[in-house]
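K.L.:
below are the sequence and a predicted model for it; my questions follow.
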Amino acid sequence: MNTKQLDRIHTGKGFIAALDQSGGSTPKALLQYGIQEDRYSNEEEMFERVHEMRTRIIKSSAFDSKHILGAILFENTMDRFIDGQLTADYLWEEKGIVPFLKIDQGLDELENGVQLMKPIPGLDDLLKRAVQKNIFGTKMRSLIKEANPEGIQKVVEQQFIIAKQIAGYGLVPIIEPEVDIHSADKGQAEKLLKHELSTQLSALGKDVKVMLKLSIPTEDNFYSDLIEDPHVVRVVALSGGYSQAEANDKLAHNHGLIASFSRALSQGLSDQLSDDEFNAMLAKSTKDIYEASIT
């Protein structure tokens, strides 16, 4: 584990950029960016367009270590290059931004009010490659739709089983049990979730480090004790479908919680913008998200 990167994520001021839409969400991400499906004719071309979009974001003068601590990539991006350097190396060496990798394969069917992660075949091989490509940590997402104690317990158990496997490679896992912002009993689901997270954290070996990526809680500062937990490097928040303005407003009310936004970060960015317009739009977004993250 790179101690310089660990220190930056643990104590640095800023937020984590989530550039990791993949698989089924890729056409949607491209569409939001203004690239219609007629601009690519197969998966390889689609991923080319995505990498061009990600490269434009990463190389932008607005994408800087003053505001951004880390960036979450997906596997295809990890394997590609920016200006002749692997993406993770470009992020760290040229930008001072810590690289993470999304490792999950999407969500299983809804059961007990939750969606567990699908099995991740070949995970050990992927983690070995991540280490070789200088990735610092990983991210994996589950989804909680109802305050169902059995379902939430299963979500957290699955996350921690895989997190320990990841930590065994010297990587820092981001555990992401998202609570659906539209859930009718969101606050109650968060109470159950916090209890399960605390239980699992207390059972970890003393040297195991994890991160948590959580929906912005219904009750302000609800996760402050998790932020203080010695196993937790950082607690980051997902935007979860809120607009950037809404997400920033809610985040600013939670001391010590920082952003890890995807859609809310890329909101308004478009293939049609000139470089000056693109950089100005991204600069405003990073500044606003940064301000909400340092409260």
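P.N.:
Yes, it's here.

K.L.:
hey, let's count contacts and neighbours off CA atoms from now on
P.N.:
Noted.

K.L.:
all strands of the stretch 101-250 of the chain, in order?
P.N.:
114-115, 137-144, 172-179, 210-215, 232-238 (DSSP state E, counting those that start in this stretch).

K.L.:
packing partners for the shortest one?
P.N.:
Contact partners of strand 114-115 among helices and strands, from 3 or more CA pairs under 8 Å, 6 or more residues apart in numbering; DSSP states H and E: strand 137-144, helix 149-167.

K.L.:
for V98, which of the strands of the stretch 101-250 of the chain is the nearest?
P.N.:
When the strands of the stretch 101-250 of the chain are compared by CA to CA, strand 137-144 sits nearest V98, at 8.7 Å.

K.L.:
what's the most buried one of the helices and strands packed on strand 114-115?
P.N.:
Most buried of those, by mean neighbour count (mean count of other CA atoms under 10 Å): strand 137-144, with a mean of 24.

K.L.:
which elements pack onto it?
P.N.:
Applying 3+ CA pairs under 8 Å, 6+ apart, one finds that strand 137-144 makes contact with strand 98-102, strand 114-115, helix 149-167, strand 172-179.

K.L.:
alongside the first one, take a look at this:
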Amino acid sequence: MRLPDFEAWAVFAAVADTGSFTAAAEALSLSKAKVSKAVARLEVELGTVLFHRTSRRLSLSAAGRGLVDHARRIRIDGEAAVEAARDEAQLLSGTVRIAVPMSFGLRAVAPLVGSFMTLHPGIIIDMHLSDARVDLVDEGFDMALRIASLPDSSLRAIRLRDVRLHMIASPDYCARHGTPVHPSDLQAHKGVHYANAAQPGVWSMTGPDGERAQARPRPAMIVNNADAALPPVMAGLCIACLPDFFCDEAIRDGRLVALLPNWRFDHNTLSIVTPPSPHRPARVEALIAYFRKHLTGEIG
């Protein structure tokens, strides 16, 4: 029985993730010739072409696209096995790629990453800040923090805490435009629409007696980042629906008013999401454990 060429599979994953033989060689500390030979060796073994090569561009073939997830899992499992075999006292090292929502990342995650790096100076954090949803496997992320009602998928999710959404306005806005008492009243008001929502401009909620309602305030502003919603709301120009970590403090000190407080928005959670492989490098497990310890309470 012939064993699989695990090195070639790992090299194939590196070329696919970096987009070039040269970049993969640098990432793996190998020569470009050795990287090219490993991919060629795997193509011969599989009897198929994994990449289409031109003078300007390298792209995965149809067969390569179908096999690259397997290659990534082989590489990740190999890295996890090596790190698991190390002495626990040995310094963790390597890069952890994480995707984080922009505003939450700046408020809550960036300070934590700084303290984590103090504990583990050998770990490099590659943090992608964006409210757009990323594909963890295709884009090579080790994990993502997501605030959402997560759909069923092959990804592995670790729930950290509930995130409550508040409908908010300034006291001045309420004095001038009135305070809504039912979601149907909101069609007379202007609101900030969040462009990355599943249904931008549609706010779904449940009343104290279980009544379901959808509110559609007229658009005053459309944003793809929630931080942009706060200035017009604080200025009394419109209302908005924002997560608790944005507005709890302002509600407590009276700068903002929580509208329809007896109504609850659809359930959202803060979760860590990772690729489907059950094996993760020790450096990734360390960061997950740190987030689980520090991101389960109130943020703000």
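P.N.:
Perfect, thanks for sending it. Here the structure is a predicted model, which means the values were calculated and not measured.

K.L.:
and the TM-score between them?
P.N.:
Taking TM-score structural alignment, normalised by the length of structure 1 as the basis, the two superposed chains have a TM-score of 0.21; 107 aligned residues with a CA RMSD of 6.6 Å.

K.L.:
let me have the helices and strands packed on strand 114-115 of structure 1 in CSV, adding distance to V235 of structure 1 as columns.
P.N.:
Rendered in CSV, the data for these read as follows (distance: least, CA to CA, whole Å):
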stretch, distance to V235 of structure 1
strand 137-144, 13
helix 149-167, 15
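
K.L.:
let me know which of these is the nearest to A237 of structure 1.
P.N.:
With CA to CA as the measure, strand 137-144 is the member of these nearest A237 of structure 1 (12.4 Å).

K.L.:
that closest one to helix 149-167, inter-axis angle?
P.N.:
Using axes from the mean of the first three to the mean of the last three CA atoms, to 10 degrees, the inter-axis angle of strand 137-144 of structure 1 relative to helix 149-167 is 170 degrees.

K.L.:
now strand 137-144 of structure 1 against strand 172-179, angle please.
P.N.:
Comparing the axes of strand 137-144 of structure 1 and strand 172-179 via the same axes, to 10 degrees yields an angle of 20 degrees.

K.L.:
would CSV of the helices and strands packed on strand 137-144 of structure 1 with distance to H51 of structure 1 be doable?
P.N.:
Shown next, in CSV, are those (distance: least, CA to CA, whole Å):
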stretch, distance to H51 of structure 1
strand 98-102, 15
strand 114-115, 29
helix 149-167, 26
strand 172-179, 23
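
K.L.:
circling back: out of the helices and strands packed on strand 114-115 of structure 1, which is closest to L73 of structure 1?
P.N.:
Closest among these, using CA to CA: strand 137-144, at 9.0 Å.

K.L.:
how close does E79 of structure 2 sit to V35 of structure 2?
P.N.:
Using CA to CA, to the nearest Å, E79 of structure 2 is found at 18 Å from V35 of structure 2.

K.L.:
likewise T269 of structure 2?
P.N.:
42 Å.

K.L.:
more neighbours: which of the two?
P.N.:
Neighbour totals were compared for T269 of structure 2 and V35, and V35 leads with 24 against 17 (other CA atoms under 10 Å).

K.L.:
tell me which strands and helices the helix or strand where that one lies is in contact with?
P.N.:
Here V35 of structure 2 sits within helix 32-46, counting by DSSP states H and E. With contacts defined as 3+ CA pairs under 8 Å, 6+ apart, helix 32-46 of structure 2 has these neighbours: helix 6-18, helix 21-28.

K.L.:
got those as JSON lines, with distance to H193 of structure 2 and mean neighbour count columns?
P.N.:
Listed next are the helices and strands packed on helix 32-46 of structure 2 as JSON lines, based on distance: least, CA to CA, whole Å; neighbours: other CA atoms under 10 Å:
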{"stretch": "helix 6-18", "distance to H193 of structure 2": "35", "mean neighbour count": "22"}
{"stretch": "helix 21-28", "distance to H193 of structure 2": "41", "mean neighbour count": "17"}
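
K.L.:
out of those, which gets nearest to L259 of structure 2?
P.N.:
Here helix 6-18 is closest among the helices and strands packed on helix 32-46 of structure 2 (CA to CA), at 46.5 Å.

K.L.:
let me know the angle separating the closest one from helix 21-28.
P.N.:
Orientation check (the same axes, to 10 degrees): helix 6-18 of structure 2 against helix 21-28 gives 120 degrees.

K.L.:
I'd like to know which elements helix 6-18 of structure 2 is packed against.
P.N.:
Looks like helix 6-18 of structure 2 contacts helix 21-28, helix 32-46, helix 62-85 (3+ CA pairs under 8 Å, 6+ apart).

K.L.:
same list (these) but as CSV, adding distance to F12 of structure 2.
P.N.:
Output for the helices and strands packed on helix 6-18 of structure 2, formatted as CSV (distance: least, CA to CA, whole Å):
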stretch, distance to F12 of structure 2
helix 21-28, 9
helix 32-46, 6
helix 62-85, 7
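
K.L.:
A13 of structure 2 is nearest to which of these?
P.N.:
Of all those, helix 62-85 sits nearest to A13 of structure 2, with 5.2 Å by CA to CA.

K.L.:
identify each buried residue in that closest one, please.
P.N.:
Using 16 or more other CA atoms under 10 Å as the test for burial, helix 62-85 of structure 2 gives 64, 67-68, 71-80, 83.

K.L.:
about what we covered before: quick one: closest of the helices and strands packed on helix 32-46 of structure 2 to A144 of structure 2.
P.N.:
The closest of those to A144 of structure 2 is helix 6-18. By CA to CA, the value is 17.3 Å.

K.L.:
cool, thanks, signing off.
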